[in-house]
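Student: Give me a model of this one.
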Amino acid sequence: MLTLDPRAIDLPTLRRLWAGEDARLDSAAMERIASAAAAVDRIVAGGESVYGINTGFGLLANTRIPDDRLADLQTNLILSHSAGLGEPLPRHVTRLMIVLKLLGLGRGHSGVRTSVIDALQGLLDRDAIPVIPSQGSVGASGDLAPLAHLIAALMGHGSIDVAGTTMPAAAALQALGWEPLSLGPKEGLALINGTQASTAIALDALFTGERVFGAAIAAGALSVDALKGSAKPFDARISDLRGQPGQVRVAGAIRALLDGSAIVGSHARCGRVQDPYSFRCQPQVMGAALDLLANAARTLTIEAGAVTDNPILFPDEDDAISGGNFHAQPVAFAADTITMALCEVGSISERRTAVLIDPKMSGLPPFLVTDPGVNSGLMIPQVTAAALVAESRSLAFPASVDSIPTSAGQEDHVSMAPNAARKATQVARNSAGIVAVELIAAAQAVDLHAPLTTSTALQSLHARVREISPAFETDRYWAGDMAALQAAVLDGALGTGQNFLD
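Tutor: Below is the predicted model:
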């Protein structure tokens, strides 16, 4: 089990948490949490009006709540904000969201009791994952609705998926032997203010996109051999002169994949001077995409361990300051750049497929089938890839610039980070499907160059593709091959074997 220090979270740790590794906060975090909870008790006892502790919320911030109704205030907050709609968040995303909530609370500036931490940790330990609607947050004042659904489940409302079986939350708590959670002063607001839903969804898109990116690099290298394209554009001297770090890294990865290819050697002295941009400009395009993904990774890593609720407590001074750390604009921008990067990963992949199936461009049989006419070959898989590119482009309009006022104008500028992050996950899936089609085309084209062989590294990739999608001479039902290859891309089984964001 990972022991987490919320002040020292890095990307490899987040990747392990995304993959479902068990984790809990370290002892120092628990001490900080207890200290902040004690500060809340002192503030309440002192009688001062402090937002979120003994006042209403949003436009009602100036309404003082009597001490004997503070528990009702927190309970009503959770119930009133449990107003999401849409399909549930994927189980692994909700699990990551819970871990991120623990990290934020573990900084010791939120004021929840350790018993609340124990309740959240219990969800992870018992594989009890609340069912959380994916729609309803605008990503400012925190991811209010998704986080409210998380806490409402611990209070006996909504549904919980216990080890794969979904049941009413009250029944799940009883089956787990737990009492419904009761909240103290500040706790409801501490739990639902925060960017953890947006950040979890965006990290899901980032890590999925990293796998898609790796598969696209491998597919692009295989396509170079499939076209009998030149390896010269990947010369290190070219990229070094430009100096863009992503370009340098991508060029090196493609060089390594093509190293030792007999196909490359077979046309070393051919008269062909330049290949289409989708082949020779891979370092420039994919490198720029990698730089965007790396910047998004930096932002999301910082956000994962950040204090993003409100007000923020400073226990040493018994001070509580209302600010705006719950505003998820950094997450929104990061998610939108993930979408842009992965949209282009898919776009350039589809162009390579289009070249390979076009006999005028590739010199290969039409649609890569040796008996064209009666057989359509890869005509329609490429159409599917084009459709996915078009959908991704429509999703690439940035959600982060689409603010809309809420809460009677009190929250008059919002980030739309959850929308941005959900779009990024869809584009990641679309691009995985596009790369799957390219892998089919590239593998088929390489087969047509026999007895010439590609490099050892690409032969391994070719073999993995062929385990899922055998070579073809006549038409067959394509959807199964495409879906299986898309799944393999998403699982990380068809990449280069490296994490490009590390």
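Student: hey, let's count contacts and neighbours off CA atoms from now on
Tutor: Noted.
Student: tally of neighbours for residue 261?
Tutor: Taking other CA atoms under 10 Å as the criterion, the count of residues near residue 261 is 18.
Student: residues touching the residue nearest to it when sequence neighbours are not counted, list them.
Tutor: Nearest residue to residue 261, sequence neighbours excluded (CA to CA, 6 or more residues apart in numbering): residue 455, at 3.8 Å. Neighbouring residues of residue 455 by CA atoms under 8 Å, 6 or more residues apart in numbering: 257, 258, 259, 260, 261, 262.
Student: which one among those residues gets closest to residue 167?
Tutor: Closest approach to residue 167 among these (CA to CA): residue 257, at 49.1 Å.
Student: Now do the contacts for the closest one.
Tutor: 218, 221, 455, 457, 458.
Student: again, only this time at 7 Å
Tutor: Applying CA atoms under 7 Å, 6 or more residues apart in numbering, we find residue 257 in contact with 221, 455, 457, 458.
Student: Let's see this one next, to set against the first:
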Amino acid sequence: MLTLSPGNVSLKLLERIWREELPVTLDADARMRIDASAARIDAAASGNEAVYGVNTGFGKLASIRIAAEDTATLQRNLILSHCSGVGPDTPRAIKRLMMVLKLISLGRGASGIRPETVDLLEAMLAKVVTPVIPAQGSVGASGDLAPLAHMAAVMMGEGEAEFQGEILSGGAALEKAGLTPVTLGPKEGLALINGTQFSTAHALAGLFSAWQAGCTSLLSASMSIDAAMASTAPLIEEIHTLRGHPGQIGAAATMRTLLHDSEIREAHRADDPRVQDPYCMRCQPQVAGAAMDMLVHAAITLRREANAATDNPLVLLSEDRIVSGGNFHAEPVAFAADMIALALAEIGSISQRRIALLVDPTLSFDLPPFLAEDPGLNSGMMIAEVTSAALMSENKHLANPCSTDSTPTSANQEDHVSMAAHGARRLGTMAENLFRILGIEIFCAAEGIRFRSPLKTSSPLANVCDRLHEDIAPLTKDRFLAPDLETAAQLVGHGELLDKTDIDFPCLEEMMHD
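Tutor: Alright, predicted model coming up:
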């Protein structure tokens, strides 16, 4: 059980929670703030002042006062009416991260939620009661209303949830887990569904995958450089310090380490007839480094958002006021998601060009056509390269910005929205596509390195080739390739190939502090 301090939760910890699906609890300071804000809401509910979401309707209906005896019905109706999501269920790890992010937001002590409601959310994570949350329905303003409503419905005993491999009614899932539904008090329904946690969870998952892909692209590019006998002169440190971008400097340094003791490199250091290599080889530090710098900017935004109070209205304890605002508007998340999407697309774009180079005998410096033994009879990696091109093109399309696509909703009360939810949701598909592109590049590069025998690649890259060949045999003749391409993608996605290098790759959290 991890203890969280809202306002100070690190990305490293959030990544652990996402990857390992860990339960969490809020620290004592958060509990004190929750108690204080709940008391302030309780006082407002028993007073005569109109307070949005406590004793009024919602959205365009905010001018309608609600009688004190109807406040519980008001919150229940809010959740049920907002359970309007459609489409496939959201991946479980992302739903659990969303629930954790909601706890962090509530723990800032500005939402007025009761301790027992927070307790239930923590217990659902601990007992692995996971709401069914349709993926579509949020426009990323007024919060991720529909997805979060499906979460809140389970807390009331409504909706559906997964428990021990079964999809049950919310009430049955809670009962089987030994938990009791809550009756939502004043403002609690609004506190649960106002916020950016659905969008932010997807964006964080995309960020973590994109950073891993960026690091893997330094590995795959280094392998391609050796396979094509390309020059390592463009990796010289001073070239990159003269420009000064930290991502570029770190990318080049990593690639120098990966290629340090390569016999292949030493064999053509002198008397190489080529003056310059194509950009996909020569400019990898510049392209991947720029992508990683952009991911750092997105990470800074998402770390802030993960620790933010994104509710409305907010209980301002220092002023003893309850004030309507707009922290639920997910524009920062939408911009971050668009940046991550651009990075994913560009990392894949330059990787695909290296794949194309390796299979082209006019560019690959004496490698056989399509990396095929007995080419003509065998087609080798011909169509694997075409597959990488299809994946690259799909990611380019998906990288089009979502944050610019606002549309008015809710009778023009919510007249500008962020579209952060689907902007962040697409990142999962893009990351999977990119893992497949990088897997194909590593497969091709390993074949190219094999053709350079008896010359040996560097120690880190040899370890990677050995790990790859544990699951994927060298391509000595044509065979059914689809399972091998999927295996390569899985090795990339799980980070196993990075681990086999035994070197330190750039660390996202460290670069955020530079």
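Student: Out of the contacts of residue 455 of structure 1, which comes closest to residue 499 of structure 1?
Tutor: The closest of the contacts of residue 455 of structure 1, once distances to residue 499 of structure 1 are taken by CA to CA, is residue 257, at 15.4 Å.
Student: circling back to that earlier point, what's the match for the residue nearest to residue 261 of structure 1 in structure 2?
Tutor: Under the alignment (TM-score structural alignment), residue 455 of structure 1 maps onto residue 458 of structure 2.
Student: Look up how far residue 50 of structure 2 lies from its match.
Tutor: 71 Å (CA to CA, to the nearest Å).
Student: what's the answer for residue 413 of structure 2, then?
Tutor: 19 Å.
Student: Compare the two and say which is more crowded by neighbours.
Tutor: Shown here are residue 413 of structure 2 and residue 50; by other CA under 10 Å, residue 50 has more neighbours (16 against 11).
Student: Translate that one into the numbering of structure 1.
Tutor: Per TM-score structural alignment, residue 50 of structure 2 is aligned with residue 49.
Student: Doesn't that match belong to a strand?
Tutor: No. Counting by DSSP: H, G, I helix; E, B strand; the rest coil, residue 49 of structure 1 falls outside a strand, being coil.
Student: quick one: contacts for it?
Tutor: Going by CA under 7 Å, 6+ apart, the list of residues near residue 49 of structure 1 reads 55, 64.
Student: same question, residue 388 of structure 1
Tutor: Contacts of residue 388 of structure 1 by CA under 7 Å, 6+ apart are 430, 434.
Student: Then residue 88 of structure 2?
Tutor: Contacts of residue 88 of structure 2 by CA under 7 Å, 6+ apart are 134, 135.
Student: So it belongs to a strand, correct?
Tutor: Yes. Assigned with three-state DSSP, residue 88 of structure 2 falls within a strand.
Student: I'd like to know how far it sits from residue 431 of structure 2.
Tutor: Taking CA to CA, one finds residue 88 of structure 2 at 19 Å from residue 431 of structure 2.
Student: swap in residue 86 of structure 2?
Tutor: 23 Å.
Student: Give the residue from these two that has the larger number of neighbours.
Tutor: residue 431 (27 against 14).
Student: Let me see the ranges of the strands in structure 1.
Tutor: Ranges of strands in structure 1, per DSSP state E, are 2-4, 23-25, 85-88, 128-130, 133-135, 159-162, 165-168, 312-314, 319-321.
Student: can you redo the ones you listed as JSON lines with distance to residue 444 of structure 1?
Tutor: Shown next, in JSON lines, are the strands of structure 1 (distance: least, CA to CA, whole Å):
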{"stretch": "strand 2-4", "distance to residue 444 of structure 1": "44"}
{"stretch": "strand 23-25", "distance to residue 444 of structure 1": "44"}
{"stretch": "strand 85-88", "distance to residue 444 of structure 1": "38"}
{"stretch": "strand 128-130", "distance to residue 444 of structure 1": "43"}
{"stretch": "strand 133-135", "distance to residue 444 of structure 1": "40"}
{"stretch": "strand 159-162", "distance to residue 444 of structure 1": "43"}
{"stretch": "strand 165-168", "distance to residue 444 of structure 1": "43"}
{"stretch": "strand 312-314", "distance to residue 444 of structure 1": "59"}
{"stretch": "strand 319-321", "distance to residue 444 of structure 1": "63"}
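Student: which of those strands is buried the deepest?
Tutor: strand 128-130 (a mean of 27; mean count of other CA atoms under 10 Å).
Student: Trace that strand over to structure 2 and give me the residue numbers.
Tutor: The aligned range for strand 128-130 of structure 1 is 129-131, by TM-score structural alignment.
Student: and if you look at stretch 2-18 of structure 1?
Tutor: Stretch 2-18 of structure 1 covers residues 2-18 of structure 2 once aligned (TM-score structural alignment).
Student: which parts of that stretch are buried?
Tutor: 4, 5, 6, 7, 9, 10, 11, 14, 15, 17, 18 (16 or more other CA atoms under 10 Å).
Student: Which of the residues you listed sits closest to residue 248 of structure 2?
Tutor: Using CA to CA, residue 11 comes nearest to residue 248 of structure 2 of these, at 22.1 Å.
Student: The closest residue to that closest one other than its chain neighbours: neighbour count?
Tutor: Sequence neighbours aside, residue 303 is the residue nearest to residue 11 of structure 2 in space, at 6.2 Å (criterion: CA to CA, 6+ apart). For residue 303 of structure 2, the count of nearby residues is 20 (other CA under 10 Å).
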